[in-house]
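K.L.:
Got a predicted model here, sequence first, then my questions.
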Amino acid sequence: MNIKSLLLGSAAALAVVSGAQAADAIVAAEPEPVEYVRVCDAYGTGYFYIPGTETCLKIEGYIRFQVNVGEDVGGDSDWDAVTRGQVQFTAKSDTEYGPLTGVIVMQFNADNASTQEAKLDSAYLDIAGFRAGLFYSWWDDGLSGETDDIGSVETLHNSIRYQYESGTFYAGLSVDELEDGVYQGTFAPGVLPGTTVFTADDGPNNVGVAFGIGGKAGAFSYQVTGGWDFDNEDGAIRAMGTVEIGPGTLGLAGVYSSGPNSYYSAAEWAVAAEYAIKATDKLKITPGVQYYGNYFGGGKEVPEDFDGLGDAWKVGLTVDYQIVDNFYAKASVQYLDPDDGDDSTTGYFRLQRSF
C-alpha cells in the first residue's frame, strides 16, 4: 500500500463517520410564537387582555403602615403599629347586556409578626346594573376627613342590589344580609369605651333593605342613603353633600335613626361638618366637627331605644400629604367628649403606597 492509497482510504473513512454523525445530529425546533400581553383600553387605564381570551384584567392595591395612638389601642399600651397589604383583581368583558364585571379584593393585616389576618374584603359580580356578592354598602361612604361618624358599624355585607346610573346621577336598592350587625339587647363583648366599635353576639339579625341616591351638579355633590333593619324593626336615613368654596370643599351631613340598628346606631341623630382645604397641590388640611343627640357610644348592651342617653360632641383634624405619585402620608387626631362617659383623644399616622 503506497502513500496515495493510504490517504484515499483515510479520507473515505472520515467521510463515512462524518455522514453518520450528521444523520444523528439534533436540530433545535423553531420557537413557538409568544402571545405578548395586549393593553385593553376599553375600560380605562391599567387593563390588559388575559392571553387567549377577550377578558380584560386589572390588578391594583396598596401597602399601608400605620401607628395608632390613644388609650388602650394596643391592649395595655397607648400606641400600636399595624401593617396592611391589599390587592384587587377586576375582570371585565363585553356581553349583549353590557360589561360583565367580576371583582375580588384580598386583604392581609398584621398587628405583629405572630398576629396576622387574611380575609376576603370583597367578591362580587356586576352586570347591567345588578350586583351580587360580598361588597360595601352606601353606608360605608362618608366625608373626606376622619372626624365624621355617620356610617354603619359593619358596612360589608352579602347583598344583591340594582343601581341605575345616568351621567352624574345614580339611584339604587339593595337587600342585605345583616348577621354581623347590631342587635338590640345583645351583650357586646370587646367594646372600646367611648366609641361605636363593637361586635354583637350572634342574634336573629339577618336581613335589611337599603337605598342610595346621589350625584353631582357642577361643584356640588350629594347623597341620600336609607336602610330598614327588619329584625330590630328600626331604620336610619342620612343625607350629605359637598360644595367647592374658595380654596377647599365644604362637607355637611346629617343622620337620624329610629332606634339602634345595623345601619346606624351611634346616636339617635347626628350632624357633621368639615372643610377640606387644598393648601397646595400636595397638601390637604381637613378640620371637622360632629354633634351627637342621644349618644349611644358602644355600651355593653345595645338599648332598645335612645331615650335617656346623653349627648356628645367630637372635633378633629386630618392632614394628607402626597410625597410622590402613588405615595402619601396621613395624620389624624380626634377628640370625643360624651355626656355619659369619659372624654378621649385618639389618632394615627399612616404611610401608604398605592399601585
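P.N.:
Ah, there it is.
K.L.:
rest of the way, CA atoms for contacts and neighbours
P.N.:
Will do.
K.L.:
For the stretch 201-350 of the chain, which segments count as strands?
P.N.:
208-217, 220-229, 234-245, 248-257, 267-278, 283-295, 312-324, 327-338, 344-354 (DSSP state E, counting those that start in this stretch).
K.L.:
Mean neighbour count and distance to Thr186 for these - can I get that in CSV?
P.N.:
Output for these, formatted as CSV (neighbours: other CA atoms under 10 Å; distance: least, CA to CA, whole Å):
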stretch, mean neighbour count, distance to Thr186
strand 208-217, 19, 18
strand 220-229, 21, 15
strand 234-245, 20, 15
strand 248-257, 21, 18
strand 267-278, 23, 17
strand 283-295, 22, 18
strand 312-324, 19, 23
strand 327-338, 19, 22
strand 344-354, 17, 25
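K.L.:
this is the other structure I want to compare:
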Amino acid sequence: MTITKFLFGAAAGVLVAGTAQAADLPIAPEPIDYVRVCDAFGAGFYYIPGTDTCLSVRGRVRAEYRYYDSEFSDHWRDYNSSMMRARGYLYMDARTNTEFGLLRAYNEIYVTTNSPGSTGVTLEHSFVQFGGFTFGKTQSFYDFVEYSTFAFAWKPGVSDEKLPVGAYTLAFGNGFSSTLSLEAAAERRMGIDGYSYGGAKYPDLVANIRIDQGWGSAQIMGALHQVWPAYDASYTPESELGYAVGAGVVFNLPFAAGASVNLTGTYTRGATSYAGSDIYGPFGTNGGGVYDAALDASGDLELSSAWSVSGGFGFDFTPTVGANIQAGYLDYQNDASFGGDFKNYDLQGNITWTPVKGLLFGVETDYKYIDNESVAGLDDGSVWSAEFRAQRTF
C-alpha cells in the first residue's frame, strides 16, 4: 500500500464517521411564539400570537333577587312579584393600531335565566370601529346614559337603547367630538293609536356634540324620527316627522372619593322613546297607552309630546362601601289618544359593598308613581321593587 492510498482511505473513514455522528444529533425545534402582554390599550390585553392585534377577553357573573309589587288593582295579581335571575357575560375586545387609526371589533354577549321565566341569549354590543366610523349594534349616539343605580326593575326617565347603527365620529381634540349616526328606526317605535306603523322607511338621523375631560363630560344631542303610517286602501294618513332634542352633563366632584353628579333632559315630539326607555302608561304596564302619535277626529296624525329629566348622585363612604341615588320625571301629552296624558315619577337608591376587587354586593329599592291625568275610570298608582345583587367581574 502506498502512502497516497493510505491517506485517501483514512480521509474517507473520517468522513463516513463524521456523517454518522451528525445524523445522530437532535434537530433544533421551531421557535415558539409565546403570548405577549399588550400594554398599548391598558390592562388585560395581550397579542394574538402571530399578529399585531391586541385582544382582551373578560367575563362577569351576576345573580339578582327581586321583590316587585304595585298599588294598582287586581290585574297585578297575575304579575310575578318575586323573581330570581342568573346572568353570564362574555366581553371580547380586539384592537389594532393602523396607519388609518384604530381598528376595533367588540362583542358583548350575555345569557340570562329568569325564574319565573326562561333562558335567553342577548347580543348587547357587536360593532366594528375604524377611522372614526362605527358599524354594528351599540349604544345609540343620542343617549347620554349616566344613571348610577342598578335600574334592574326599570330605568329612570332617560333613553337607554342598544341598536344597529352606522355612524361617523369626528374628534376635534382636547376631548371634543361630534357624531352623525343613522340608527334603526324600528327599535324606536312606540306605535300609533287608532292606526299602525308601516314598514321601516327611513332610519333615524341622530347627531351629538360632546366633551370628555377630567372634570366630567357633557353632551347635546338631537334626532329625527319618521312616523310612517301603514297603507290602507280606504284612507292612509300622511306621514309626519318626529324629533327629539336633549342634553346631559356629569361632574366629578372633588370633595369625596368616587363622587359624581349627573343630569339629563330631553324633549320629544313624535319620538317618545327618546324621552325614556321604560315609560309606564296609564294602564299600569310598561308602554301601555304610550304612542308616538294618534289619529285625531279628522283622521290625521297628531304627534305625541313627551319630556323628561333625570338626575343622580353617587359617592363612596369608604374605599369599599358606596351609595347612589337617582330620580326621574317624565310628562307625556296626547289629547287625541285614549291613552291621554300622564306623568311618571321615579326614585331609586342603592348601597354597594366591594370587599375585594371585582366582587360586588348591593341592595337597591326602586319606586315609580304613575299620575293618570285624563283617562276616565283609571286611578293613579305606583309600583316598587327591592332587589339584591351579587356580581363577580373578571
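P.N.:
Noted; the coordinates are in hand. Not measured: the values here are computed from a predicted model.
K.L.:
just to revisit the earlier point, distance to Met106 of the first structure for the strands of the stretch 201-350 of the first structure - can I get that in JSON lines?
P.N.:
Shown next, in JSON lines, are those (distance: least, CA to CA, whole Å):
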{"stretch": "strand 208-217", "distance to Met106 of the first structure": "25"}
{"stretch": "strand 220-229", "distance to Met106 of the first structure": "27"}
{"stretch": "strand 234-245", "distance to Met106 of the first structure": "29"}
{"stretch": "strand 248-257", "distance to Met106 of the first structure": "31"}
{"stretch": "strand 267-278", "distance to Met106 of the first structure": "30"}
{"stretch": "strand 283-295", "distance to Met106 of the first structure": "29"}
{"stretch": "strand 312-324", "distance to Met106 of the first structure": "25"}
{"stretch": "strand 327-338", "distance to Met106 of the first structure": "20"}
{"stretch": "strand 344-354", "distance to Met106 of the first structure": "15"}
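K.L.:
And these: which comes nearest Val103 of the first structure?
P.N.:
Closest approach to Val103 of the first structure among those is made by strand 344-354 (17.7 Å; CA to CA).
K.L.:
average distance between that closest one and the second structure?
P.N.:
Superposed on the second structure, strand 344-354 of the first structure shows a mean distance to its aligned partners of 1.5 Å (mean CA distance after the TM-score superposition for the first structure).
K.L.:
from the middle of its chain, how far away would that strand be?
P.N.:
16 Å (CA atoms, centre = their mean, to the nearest Å).
K.L.:
Same question for stretch 245-262 of the second structure.
P.N.:
How far stretch 245-262 of the second structure lies from its chain's middle: 19 Å, per CA atoms, centre = their mean.
K.L.:
and what of stretch 145-159 of the first structure?
P.N.:
With CA atoms, centre = their mean, you get 11 Å for stretch 145-159 of the first structure.
K.L.:
what does stretch 323-331 of the first structure give?
P.N.:
The answer for stretch 323-331 of the first structure is 18 Å, by CA atoms, centre = their mean.
K.L.:
That one maps to which residues in the second structure?
P.N.:
The counterpart of stretch 323-331 of the first structure in the second structure, counting by TM-score structural alignment, spans residues 355-363.
K.L.:
and whichever residue in the first structure pairs up with Ser217 of the second structure, what does it touch?
P.N.:
In the first structure, the residue paired with Ser217 of the second structure according to TM-score structural alignment is Ser221. Residues near Ser221 of the first structure by CA atoms under 8 Å, 6 or more residues apart in numbering: Gly214, Gly215, Gly241, Thr242, Val243.
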